[in-house]
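> sharing a sequence plus its predicted fold:
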Amino acid sequence: MARYLGPKCRLSRREKTDLSLKSGIRDLDTKCKLDHTPGQHWQRRGRTTDYGNQLRMKQMIRRYYGVLEKKFRLYYQEADRLKGSTGENLLRLLESRLDNVVYRMGFAVTRAEARQLVSHKSILVNGEVVNVASYCVQPNDVVSVREKAKKQLRISAAIDLAQHREPTSWIDVDLKTLSGVYKALPDMDQLPPEFKVSYVVELYSK
């Protein structure tokens, strides 16, 4: 399955929530009508089945983090092997992806842009270049922007936006030095409340 390259608003409209796929420079409501399903002749959804709700929730979380189906299933399998709640483990694994941490720190305006920064070798983890977006960041790891990449206009634009965003409580960031510390794994109550991860567990448990 190839990565989706179509209109980002279409995905947010399909899930009826902001998936943080747009830069945030303009208010999302001016670009995406979240109460309308995709298509020129949108229709209101009818009643859905339990399976339909489970599938939609899986798609919502997968698209939010920009993960393809095969990789998402692998994350679920790993989460199921770990001790504790499978659903909580799954979200923590997704939050620990390097591209997500770069986005959370404010070095990129979207996770897609964060993936580009990582793949273009613009990001350091504990002083070493890491160019794998799915790299799992560990608590107390230091993530920073490589010196020669700090003057990129897209990073400057991201920093300007990040200064107006609510800070992420499990991450410490210094926007002047463009470095931050992934302090700890997030708790469930710190993650988007619309994520009913139990639906995903039910879906994959069948």
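Good, I have the coordinates. Numbering: from 1, shown residues only.

> use CA for all of it now, contacts and neighbours both
Noted.

> and residue 142, that's in a strand?
Yes: under DSSP: H, G, I helix; E, B strand; the rest coil, residue 142 sits within a strand.

> if I pick the residue nearest the centre of the chain, what's in contact with it?
Centroid-nearest residue in the chain: residue 65, 3.1 Å away (criterion: CA atoms, centre = their mean). Residue 65 is in contact with 94, 100, 111, counting by CA atoms under 8 Å, 6 or more residues apart in numbering.

> make a markdown table out of these and add neighbour count.
Output for those, formatted as a markdown table (neighbours: other CA atoms under 10 Å):
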| residue | neighbour count |
| --- | --- |
| 94 | 23 |
| 100 | 25 |
| 111 | 25 |
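
> which of the residues you listed lies closest to residue 37?
Checking the contacts of residue 65 against residue 37 with CA to CA, the nearest one is residue 111 at 23.2 Å.

> tell me the spacing between residue 98 and residue 135.
5 Å (CA to CA, to the nearest Å).

> looking at those two, which has the bigger crowd around it?
residue 98 (27 against 14; other CA atoms under 10 Å).

> in this protein, which spans are helices?
Here the chain has its helices, by DSSP state H, at 8-15, 50-65, 69-81, 86-95, 98-104, 111-119, 153-162, 197-204.

> let's bring in a second model and compare:
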Amino acid sequence: MARYTGPSCRLCRREGQKLYLKGERCYSDKCAVSKRAYAPGQHGQGRKKISNYGLQLREKQKAKRFYGLLESQFRSYFEKAEKQAGITGENLLRILETRLDNVVYRMGFGSSRKEARQLVTHGHFTVNGKKVDIPSFIVSVGDVIKVKEKSVSSAKFKEMTQAATNVPNWVVVSSENLEGKVVSLPTREDIDIPIAEHLIVELYSR
């Protein structure tokens, strides 16, 4: 599937806030948003009045960029969320949160979603004992995600001797065993990304 291969920092600047796409760099003085807090391009510093449609579009773009998705896949997730019982916007975020690449990131096995996606694609993880190298794989309650035995000796995972920080309460992690378990589905309160999901629903409902 196609994916964005341009500069990650450009996406953060376009949204006017940190999307934490580059891991530790986002917390350092090298962060592009800290240095240039305006949109990229020659007209980036110009003042623009944003319409309601523009606000809705920006929220959708922001959500796509947080999770590293392109339009077709994001739209398919929205259609799936729309068919589920409950609030469509919250259903959408729950689906996005339970993608395997995001779960790996949430468990602290990747410094960013982009790195987590790469680690999954390279086959470093198993789900319930079976190798899964599809980042979009949706996990379920009770699933155990573990670093593959052959990958434990790699430099990336040798460094993980301490418990991960900021792990959400819908997963439990054992850094010593390099594994984590999904103990519940995330609620809206568990999802800390600054997204106004109702604007996304309004945009697709036009």
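Good, I have the coordinates. Since we're looking at a predicted model, the values are computed, not measured.

> residue 57 of the first structure maps to what in the second structure?
Aligning on TM-score structural alignment places residue 57 of the first structure opposite residue 59 in the second structure.

> what about its match, how many residues nearby?
Neighbour tally, residue 59 of the second structure, other CA under 10 Å: 20.

> one more: residue 60 of the second structure?
24.

> report the contact partners of the closest residue in space to residue 8 of the first structure that isn't next to it in sequence.
In space, and not counting its chain neighbours, residue 8 of the first structure is closest to residue 21: 6.1 Å by CA to CA, 6 or more residues apart in numbering. By CA under 8 Å, 6+ apart, the contact list for residue 21 of the first structure reads 8, 9, 12, 64, 110, 111, 112.

> picking that back up, let me have the helices of the first structure in CSV, extended by distance to residue 170 of the first structure.
Listed next are those as CSV, based on distance: least, CA to CA, whole Å:
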stretch, distance to residue 170 of the first structure
helix 8-15, 26
helix 50-65, 17
helix 69-81, 20
helix 86-95, 11
helix 98-104, 10
helix 111-119, 18
helix 153-162, 16
helix 197-204, 20
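
> what separates residue 199 of the first structure from residue 56 of the first structure, distance-wise?
For residue 199 of the first structure, the distance to residue 56 of the first structure - CA to CA - is 9 Å.

> check residue 136 of the first structure too.
26 Å.

> do residue 203 of the first structure as well
The value you get for residue 203 of the first structure to residue 56 of the first structure, if CA to CA is used, is 10 Å.

> for residue 127 of the first structure, same thing?
Residue 127 of the first structure is 39 Å from residue 56 of the first structure, by CA to CA.

> of the two, who's got more company?
Higher neighbour count among residue 127 of the first structure and residue 56: residue 56, with 17 against 13, using other CA under 10 Å.

> and for the residue nearest to that one when sequence neighbours are not counted, the neighbour number?
Leaving aside its sequence neighbours, residue 56 of the first structure sits nearest to residue 15 (CA to CA, 6+ apart; 7.2 Å). Neighbour count for residue 15 of the first structure, taken as other CA under 10 Å: 22.

> list the contacts of the residue mapped onto residue 15 of the first structure from the second structure.
Counting by TM-score structural alignment, residue 15 of the first structure lines up with residue 15 in the second structure. By CA under 8 Å, 6+ apart, the contact list for residue 15 of the second structure reads 39, 58, 62.

> then residue 197 of the second structure?
Residue 197 of the second structure neighbours (CA under 8 Å, 6+ apart): 59, 89, 90, 93.

> what is the most widely separated pair among these?
59 and 90 (14.0 Å).

> gap between the nearest residue in space to residue 134 of the second structure that is not next to it in sequence and residue 160 of the second structure?
Spatial nearest neighbour of residue 134 of the second structure, excluding adjacent residues (CA to CA, 6+ apart): residue 121 at 6.0 Å. With distances taken as CA to CA, residue 121 of the second structure is found 20 Å from residue 160 of the second structure.
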